[in-house]
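> Just a sequence and a predicted model for now, questions to come.
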Amino acid sequence: MSKVLYIKANIKLEGVSRTFQVSDHFIEEYKKQHPEDEVVVLDLYKENIDFLRPEDLEAMADINDETKKNTTFLKYAFQFAEADKYVIAAPMWNLGSPAILKAYFDYITITGITFHYTAEGPKGLLQNKKAVHIVARGGEYGNAPYEMGDRYVKTILGFLGVSDIQTIAIENLDIIGADVEAKVKEGKEKAGLVAKEF
């Protein structure tokens, strides 16, 4: 049995968020194909993820303190490390991802939990795991040099040791005359196919 961590990073609600329309469909199809797996939903806005504070830096220095594992932001790092698969649903905002997703990655990128330092430099501890990033974009940014959302997600996950990363992008949603419903439907179809093999 695998544990899937479904990370949602959009202030818009289900049904309104085009990213969530596709990512929720992905999860539905995944559950059909993998009924024995556990899916844990983590909505970053409902969790009130914040920016790191001085006391958080102190907690980072003592990750072996059992009292801090469930009472501080460190619980998110341990939760992330314990998962086998990651589904990250985050739209493109201003060429990147919502700031709350970056704040979340600051929470989970912790020495001794998700990566460590060796004589050769930093090395990710999350080997043999896989991820899919689902993103809705207003225009076509897939290969643009200024696309920094998906690029960052893949880079930070790679830093943590996750090498099997796919992207499901729904693009050109805000172009004048775009058939948004058709594009979302196309995104769902792709999500369904990826979910079967994920």
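Noted; the coordinates are in hand. Residues are numbered from 1 along each chain as shown.
> From here on, just use CA atoms for contacts and neighbour counts.
Will do.
> Now do the strands in the chain.
3-8, 38-43, 85-89, 115-118, 121-124, 130-136, 164-170 (DSSP state E).
> In the protein, where's the longest helix?
helix 180-197 (DSSP state H).
> Quick check: which helices or strands does that one pack against?
helix 18-33, strand 164-170 (3 or more Cα pairs under 8 Å, 6 or more residues apart in numbering; DSSP states H and E).
> returning to what we had before: now render the strands of the chain as a markdown table, adding distance to Lys31.
Shown next, in a markdown table, are the strands of the chain (distance: least, Cα to Cα, whole Å):
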| stretch | distance to Lys31 |
| --- | --- |
| strand 3-8 | 10 |
| strand 38-43 | 8 |
| strand 85-89 | 13 |
| strand 115-118 | 29 |
| strand 121-124 | 28 |
| strand 130-136 | 15 |
| strand 164-170 | 18 |
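> alright, now check it against this:
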Amino acid sequence: MATILYVTANVKAEAASRSLLLGSEFLEEYLRLNPRDEVQVLDVYRDSIQRVDQDVLNAWTRVERGEDHALLSDEERHKINRIWRMADQFLRCDKYVFVTHSLNLWLPAEFKMYVDATCVLDRTYRLTPSGSEGMLRGLPRKSLHLHAATAYSLAGERDQSVAYLRSVLNVLGVAHQETVLLKGDDPETGSWEEYETVRSKLLGLARTF
């Protein structure tokens, strides 16, 4: 039995998003094949993600200096506990599915806030004499990133979303990563042939994920 963390980053309703529709189909097929697995769903727009603000930075600094957690202010303790819970959830899960879309050559700000709440020193990665080391390194963790890129060229510039998430997962130690790309997120303007091609690929991945 495995635990999947299913993370979406799209403000649209599911019916208005090709990536959300495809992600839902993948998850449905996966659960049909693996009915005993548990899914934890996180929508970074719906679920409140704690931002790394001044209170969080102050709390981290004080805790790293060895100060007792109980001596933090109520606000600092509340915020840092929320971030720790998110990092701990990530650490506990066995598989990760990310359903995202491009926004100005990158991921939405809410998703970056989620990454910041997940990459936490001494919770999901540690520092060693040779550099950082992900707490998941050596563990059989898997990820799937379904990403809807911009359907048109932006002055020839390259979208950074997929490369960024891949780098973050490498830092944390997620060794087995799959990426599936979609051109555009709008069901009304996107290619139906491409949709079916991506759908077929995702349903195939559901059997081996």
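On my side now, so go ahead. Just so it is clear, the model here is predicted, and its values are computed rather than measured.
> Could I get the TM-score for this pair?
After superposition, the two chains reach a TM-score of 0.87 (TM-score structural alignment, normalised by the length of the first structure), with 194 aligned residues with a Cα RMSD of 2.6 Å.
> quick revisit: right, and the strands of the first structure - which one's nearest Asp179 of the first structure?
strand 164-170 (11.9 Å; Cα to Cα).
> what range in the second structure matches the closest one?
Matched against the second structure by TM-score structural alignment, strand 164-170 of the first structure falls on residues 176-182.
> thinking again about what came up before, so which of the helices and strands packed on helix 180-197 of the first structure gets nearest Gly96 of the first structure?
strand 164-170 (13.3 Å).
> follow-up on the earlier one: and of the helices and strands packed on helix 180-197 of the first structure, who's closest to Glu197 of the first structure?
helix 18-33 (8.7 Å).
> In that closest one, which residues are buried?
By neighbour count on 16 or more other Cα atoms under 10 Å, the buried set for helix 18-33 of the first structure is 18-27, 29-31.
> by contact count, what packs against it?
Looks like helix 18-33 of the first structure contacts strand 85-89, strand 130-136, helix 180-197 (3+ Cα pairs under 8 Å, 6+ apart).
> Switch the ones you listed over to a markdown table; also include mean neighbour count and distance to Ala119 of the first structure.
What follows is these, written out as a markdown table (neighbours: other Cα atoms under 10 Å; distance: least, Cα to Cα, whole Å):
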| stretch | mean neighbour count | distance to Ala119 of the first structure |
| --- | --- | --- |
| strand 85-89 | 23 | 29 |
| strand 130-136 | 23 | 26 |
| helix 180-197 | 17 | 37 |
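> mind putting these in JSON lines, distance to Tyr76 of the first structure included?
Listed next are those as JSON lines, based on distance: least, Cα to Cα, whole Å:
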{"stretch": "strand 85-89", "distance to Tyr76 of the first structure": "13"}
{"stretch": "strand 130-136", "distance to Tyr76 of the first structure": "17"}
{"stretch": "helix 180-197", "distance to Tyr76 of the first structure": "24"}
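> Figure out which of these is closest to Leu173 of the first structure.
Short answer: helix 180-197, nearest of those by Cα to Cα, at 5.6 Å.
> so how much does that closest one differ from the second structure once superposed?
Compared with the second structure after fitting, helix 180-197 of the first structure has a mean deviation of 1.6 Å; criterion: mean Cα distance after the TM-score superposition for the first structure.
> equivalent range in the second structure for that helix?
With TM-score structural alignment applied, helix 180-197 of the first structure matches the range 191-208 in the second structure.
> one step back: of all the strands of the first structure, which lies closest to Ala144 of the first structure?
Nearest of those (Cα to Cα): strand 164-170, 13.3 Å.
> Format the helices and strands packed on helix 180-197 of the first structure as TSV; extra columns: distance to Leu52 of the first structure.
Below are these laid out as TSV (distance: least, Cα to Cα, whole Å):
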stretch	distance to Leu52 of the first structure
helix 18-33	27
strand 164-170	27
